[in-house]
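Colleague: show me the folded form of this:
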Amino acid sequence: MTADRHGYPMSDTGAEALAHYEQALDDLLFFRPRIAETSEAVLAASPRSVLGHSLAAYLGVLGTEEKDAAAARDRFVRFRAGLDTERLTPRERMHVAAATAWLDGDLYGAGRTLGDLTIAFPRDALALFAGHQHDFLTGDAQRLRDRVGGALDAWDGDDPHHGPLLGMYAFGLEESGHYERAEEVGLAALAQHPGDVWGIHGVVHTYEMRGRFTDGIRFLDARTDDWSQGSLLTVHNWWHYALYSLEIGATDRVLEIYDAALHHDASAGAAMELLDAAALLWRLYLAQDDQSARWSRLADAWENRQDGPHYAFNDAHAVMAYVGAGRFVQAQRLVRDRETWVAAESAVSNRAMTAEVGLPVCRALIAYGQHDYDRAADLLLPVRHRLNTFGGSHAQRDAIQRTLVEAALRAGRADLARTLLSERIQLRPVCPYTWSAKARLEEQLGDPARAAAARERAAAQASA
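Modeller: Take a look at the predicted model:
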């Protein structure tokens, strides 16, 4: 029996497959597109490799693509049909259990097993990466932080994968509100590997959450060659660049980025990329910036996917695209389809995510698009503190939080708008959008002096 470089045994994995597996882990941690090929190379060399099949299974679910997950499940079922689990190592049995649970739609069961796996085998990079992405997809900020933080003590600082683990930890720290520490850890990760796009991504989030938009642009500009092309995270990091540009009022630059990087004729149509495009255009939609042509093309891309009920977070962004394009029939059809699915008995985790958060958000987006702002606010209020349970980051979910603010303002619900804006200002005092919204509220309340002060503050922050 072979063993990986940490000494963990690997069943049915020959020397050639082991070499491919180690390369695949490296490709996975650095988000290289060739991960699909290196993963397949493991199984081509050793068709019964347990870790090779587990890696392929995780790749099938991490992109939140329904068809990829179904294909991966069929393949893993065939693999397990001839598998004698008694002869596997404890680590391999846990990977098989975690992959099986995830492919069967039990996200939380998979996450718990991956957590147990990391406690027993803290230098298992595959378990750490899959668990970290799982925590992101389920919006579990504390686990996103502590899953990696709890394993780091077992890793040597000169290990080639110590850097990307720091990058993962930086993102967990940021999502948990430890912004300065997250920046420090993220920069330490980049000192080891400047091309660690997930580490770059973690630092970028810290600037977003602290309102350091110009610093964020400078940071990305200084590292353009490290993140702007050739990785699975390229589009998402461009999305962050566009968010910075939007906050400082550079709308032309936002649209330039959108057309060049987020969505264009050559775009792959992947869910993760389409939701970034929708989230960016939706912020413009809330500002009453007409982008009907872009919305139409994006709505076409979502409609062509013909997605079923697979991941509620994706559904919300598809509805954004349909509403932005004025395609309310398609938006309502998606909602009815998910309502029917939720009503049927199902043990998959996405059922609760859809019923408890996804559907209220989708209905609220439709109501907002139909100018029923009271209904939009009423639908979002009960779920606003639970949005994390259907996945994404704070930065991603802010598009929905802003929808609630705008609905309250447009419905003339001044008390609610004041409360929401006060919350935002106390938590993130540097945010031009929030101060601009505060100015509109003060105008509604008939206080032009306070409105002017808020507008001046928004302008100062945008140009700082």
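
Colleague: could you use CA atoms for every contact and neighbour count after this?
Modeller: Fine.

Colleague: what's the neighbour count on the residue nearest to Thr354 when sequence neighbours are not counted?
Modeller: Once flanking residues are discounted, Thr354 sits nearest to Ala312: 5.1 Å by Cα to Cα, 6 or more residues apart in numbering. If you count neighbours by other Cα atoms under 10 Å, Ala312 ends up with 26.

Colleague: could I get the contacting residues of Ala312?
Modeller: Asn350, Met353, Thr354, Val357, Gly358, Leu359, Phe390 (Cα atoms under 8 Å, 6 or more residues apart in numbering).

Colleague: which of the residues you listed sits closest to Phe213?
Modeller: Nearest to Phe213 among the contacts of Ala312 is Phe390, at 26.7 Å by Cα to Cα.

Colleague: from Ala99, how far off is the closest one?
Modeller: Between Phe390 and Ala99 the distance, using Cα to Cα, to the nearest Å, works out to 20 Å.

Colleague: next, the structure of the following sequence, for comparison with the previous one:
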Amino acid sequence: MSLRDCQAWKDAGLPLSTTSNEACKLFDATLTQYVKWKNDKSLGGIEGCLAKLRAADPSFAMGLAISNGLVLMGTGTSVKLDKDLDLAVKTMVGLSQTQTLTPREQLHVSAVEMFAKGYVKGIYAFGLMETNFYDQAEKLAKEALSAEPTDAWSVHTMAHIHEMRGEYEAALTIYDNHCKAYCCLTPSPGLFFLSPGVSVGQRWQAVLPVTKKHTRDHTLLFNDAHFLMASLGARDLQTTQELLTTLQEASKSPEENCQHQLAKDVGLPLCQALVEAENGNPDRALELLLPIRYQIVQIGGSNAQRDVFNQLLIHAAITCTSSVHKNVAR
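Modeller: As a prediction, the model looks like this:
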């Protein structure tokens, strides 16, 4: 494996603020193993590379960022529980302030710092929200936000709490104040769909340029459904058709891709139901959703984000012409 030294990183347009070629190569080795989600024994594994990386250049900002970041994302500890980790994060921030870092490196350091500040209460609040303990979740999320107003987990949690309580204006306000600035790909379309009786204005048009670039990705069916909501909401028929056509093509040759395997029986009917509902065909939307209502959980996402499909089914049942199917709304 060819690992990049200082010049190679610079040639790639990603200069690193260290003069140590060894540190650059070890950073590359660590990053490569993380992306592949595999410990490469020939490289010494992730932990081995991180130890050598810290020794090669103890003040290397990106080395400290990836080292601290991986510990924090491992969810096994936190800066509140681990004093050594707390000191490591503070040292990273302090060293970064004494160096001339690139804007990209500064953002990485800031991201790890913010993650460390709000992680414990923010992620705990999200878990409580997912298990329907809304009051406790709200309390913890607000505590986390008082310490770090931009903590993503807490912002995410509060938006879901408002939505699940039917407080749609409050949820949309969170989108305007927080999510819009960070171009949230999937929560935003679902939130707009879940705001009955509330005008979302030009928000669809604001979200579409972000989601449109991923029309052909088909990485997650959960994403596909939300990207489709954006194109439907913005009345972009061409993007809507492109997403459906390419998803259908992916479902025909799924190979070992579990998402593409799931597309035929769950993903495509779900997406088509969204289109039928948008086109004013509740009977057809219900026919597509009813057989898969208990399989939708397989596409992933949170309870609040999948709630849009439950509400879509209920609304279709209420407005359909079949007296038998109207009972589904109960």
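
Colleague: still on that earlier bit, in helices, which of the contacts of Ala312 of the first structure appear?
Modeller: In this view, the contacts of Ala312 of the first structure that belong to helices under DSSP state H are Asn350, Met353, Leu359.

Colleague: how about the contacts made by the aligned partner of the last one in the second structure?
Modeller: Spelled out, it's Leu359 of the first structure. Matched by TM-score structural alignment, Leu359 of the first structure corresponds to Leu268 in the second structure. Going by Cα under 8 Å, 6+ apart, Leu268 of the second structure touches Leu244, Leu247, Gln248.

Colleague: please tell me how far Leu268 of the second structure sits from Leu221 of the second structure.
Modeller: With Cα to Cα as the criterion, Leu268 of the second structure and Leu221 of the second structure are 9 Å apart.

Colleague: same check, this time on Asn279 of the second structure
Modeller: Asn279 of the second structure is 21 Å from Leu221 of the second structure, by Cα to Cα.

Colleague: do you know how far the residue nearest the centre of the first structure is from Val254 of the first structure?
Modeller: Nearest residue to the geometric centre of the first structure (Cα atoms, centre = their mean): Gly392, 4.1 Å. Distance from Gly392 of the first structure to Val254 of the first structure, counting by Cα to Cα: 21 Å.

Colleague: do Thr434 of the first structure as well
Modeller: When Thr434 of the first structure is compared with Val254 of the first structure (using Cα to Cα), they lie 19 Å apart.

Colleague: same check, this time on Ala352 of the first structure
Modeller: Distance from Ala352 of the first structure to Val254 of the first structure, by Cα to Cα: 35 Å.

Colleague: which one's more surrounded, those two?
Modeller: The neighbour count for Ala352 of the first structure versus Val254, taken as other Cα under 10 Å, is higher for Val254 (22 against 16).

Colleague: just tell me what the more buried one corresponds to in the second structure.
Modeller: Residue pairing (TM-score structural alignment): Val254 of the first structure is matched to Ala171 of the second structure.

Colleague: once aligned to the first structure, how far is the helix or strand that match falls within on average?
Modeller: Ala171 of the second structure belongs to helix 168-174 when assigned by DSSP states H and E. Compared with the first structure after fitting, helix 168-174 of the second structure deviates on average by 2.6 Å (mean Cα distance after the TM-score superposition for the first structure).

Colleague: and whichever helix or strand comes after that helix, which stretch of the first structure?
Modeller: Using DSSP H and E, the helix or strand that follows helix 168-174 of the second structure in sequence is helix 187-193. Aligned using TM-score structural alignment, helix 187-193 of the second structure spans residues 276-282 in the first structure.

Colleague: pull out the buried positions in the matching stretch.
Modeller: Buried positions in stretch 276-282 of the first structure, judged by neighbour count with 16 or more other Cα atoms under 10 Å: Asp276, Ala277, Ala278, Ala279, Leu280, Leu281, Trp282.

Colleague: ok, residues contacting stretch 164-184 of the second structure?
Modeller: So stretch 164-184 of the second structure is contacted by 150, 155, 158-160, 162-163, 188, 191-192, 194-196, 198, 200, 207, 210, 304 (Cα under 8 Å, 6+ apart).

Colleague: show me where the stretch 1-150 of the second structure has strands.
Modeller: Applying DSSP state E, counting those that start in this stretch to the stretch 1-150 of the second structure gives no strands.

Colleague: quick one on the thing from earlier: Phe390 and Ala99 of the first structure: which is more packed in?
Modeller: Ala99 (31 against 25).

Colleague: next up, the contacts around that one.
Modeller: Here Ala99 of the first structure is in contact with Ser54, Ala57, Tyr58, Ala110 (Cα under 8 Å, 6+ apart).

Colleague: follow-up on the earlier one: can you tell me what the residue nearest to Thr354 of the first structure aligns to in the second structure?
Modeller: Using TM-score structural alignment as the criterion, Ala312 of the first structure maps onto Leu221 of the second structure.

Colleague: any idea how far that match is from Glu278 of the second structure?
Modeller: Distance from Leu221 of the second structure to Glu278 of the second structure, by Cα to Cα: 19 Å.

Colleague: and Glu249 of the second structure, by the same measure?
Modeller: Taking Cα to Cα, one finds Glu249 of the second structure at 23 Å from Glu278 of the second structure.

Colleague: then Ala329 of the second structure?
Modeller: Relative to Glu278 of the second structure, and taking Cα to Cα, Ala329 of the second structure is found at 18 Å.

Colleague: likewise for Ala116 of the second structure?
Modeller: Noted for Ala116 of the second structure: a distance of 42 Å to Glu278 of the second structure, by Cα to Cα.

Colleague: between these two, tell me which one has more neighbours.
Modeller: For Ala116 of the second structure and Glu278, the more surrounded residue by other Cα under 10 Å is Ala116, and the numbers stand at 24 against 15.
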